[in-house]
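In: Predicted structure and sequence below. I'll ask about it afterward.
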Amino acid sequence: MTANEHGTGAGFVVVTTTHETEDQARALASAAVRERLAACAQVYPVRSVYWWEGEVQDAEEWRIDLKTTAGLADRLGAFLAERHTYETPEVIAVPVVAGSPGYLAWVTAETVAP
């Protein structure tokens, strides 16, 4: 599996965030895709265990994985943070190291260049 003409996934990221309800997660995912900051978003339930305000928290959340170009990662991150209801939302980008050329070409075609 290769990602682009260079044989790597360089230039692509998966940006992840979470939300407390499915409706909020789906709305945020739809907004990011509608703005063409991501080509695709997947929303699914997760169980999160984390430190918050001096205590271990255990909560059901809804994870959003957004596929985009590395050049859009900062804009997408700012977009998510601006619209998020959490005081300190998770917004992380993980580089894609490999992928099918057709899929990555589609991601490029469906996102706006920075």
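Out: Perfect, thanks for sending it.
In: C-alpha from now on. contacts and neighbour counts both.
Out: Will do.
In: Based on its surroundings, how many neighbours for D58?
Out: As a burial measure, D58 scores 12 neighbours (other Cα atoms under 10 Å).
In: for the chain, what's the longest helix?
Out: The residue-count maximum for a helix in the chain (DSSP state H) belongs to helix 22-34.
In: Can you name the next helix or strand after that one?
Out: strand 40-52 (DSSP states H and E).
In: Against that first model, consider the following:
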Amino acid sequence: MTAGSNEEAEYLAKTLVLEGLAACVNVFSGVRSYYVWEGRAEEGAEVVLVAKTTKAIFPKLKARVLELHTYDCPCILALDVSDGHGPFMEWVVSQVAG
């Protein structure tokens, strides 16, 4: 995901973790984004968030981000993980399984 400010990114990250929708969210500030929006070339500072969750929980995470996000069309992507460190993967599942 991306957010327009550090404050919004931190709010999203904390909310997703505290609500059990993500086991962890990494926040990367200082990102420059270049894109075309509504026919105009745009650029600006953004903050990238990487939320660790499960495929089963992702629809709830996405719905919650859509409720909270200030963008009209937030970038929310699900990336399939083909492999990972077993104990970490198990920890993610335990954190979002409720």
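Out: Happy to help now that I have it. Since the model is a prediction, treat every value here as computed from it, not as a measurement.
In: And the TM-score between these chains?
Out: The TM-score (TM-score structural alignment, normalised by the length of structure 2) is 0.95; 97 aligned residues with a Cα RMSD of 0.9 Å.
In: ok, back up a step: report the angle between the longest helix of structure 1 and strand 40-52.
Out: Counting by axes from the mean of the first three to the mean of the last three Cα atoms, to 10 degrees, helix 22-34 of structure 1 lies at 130 degrees to strand 40-52.
In: residue range for helix 22-34 of structure 1 in structure 2?
Out: Aligned by TM-score structural alignment, helix 22-34 of structure 1 corresponds to residues 6-18 of structure 2.
In: P87 of structure 2 pairs with which position in structure 1?
Out: With TM-score structural alignment as the criterion, P87 of structure 2 pairs with G102.
In: Just the element for that match, please.
Out: helix 101-110.
In: just checking, what packs against that helix?
Out: Judged by 3 or more Cα pairs under 8 Å, 6 or more residues apart in numbering; DSSP states H and E, helix 101-110 of structure 1 is in contact with strand 55-69.
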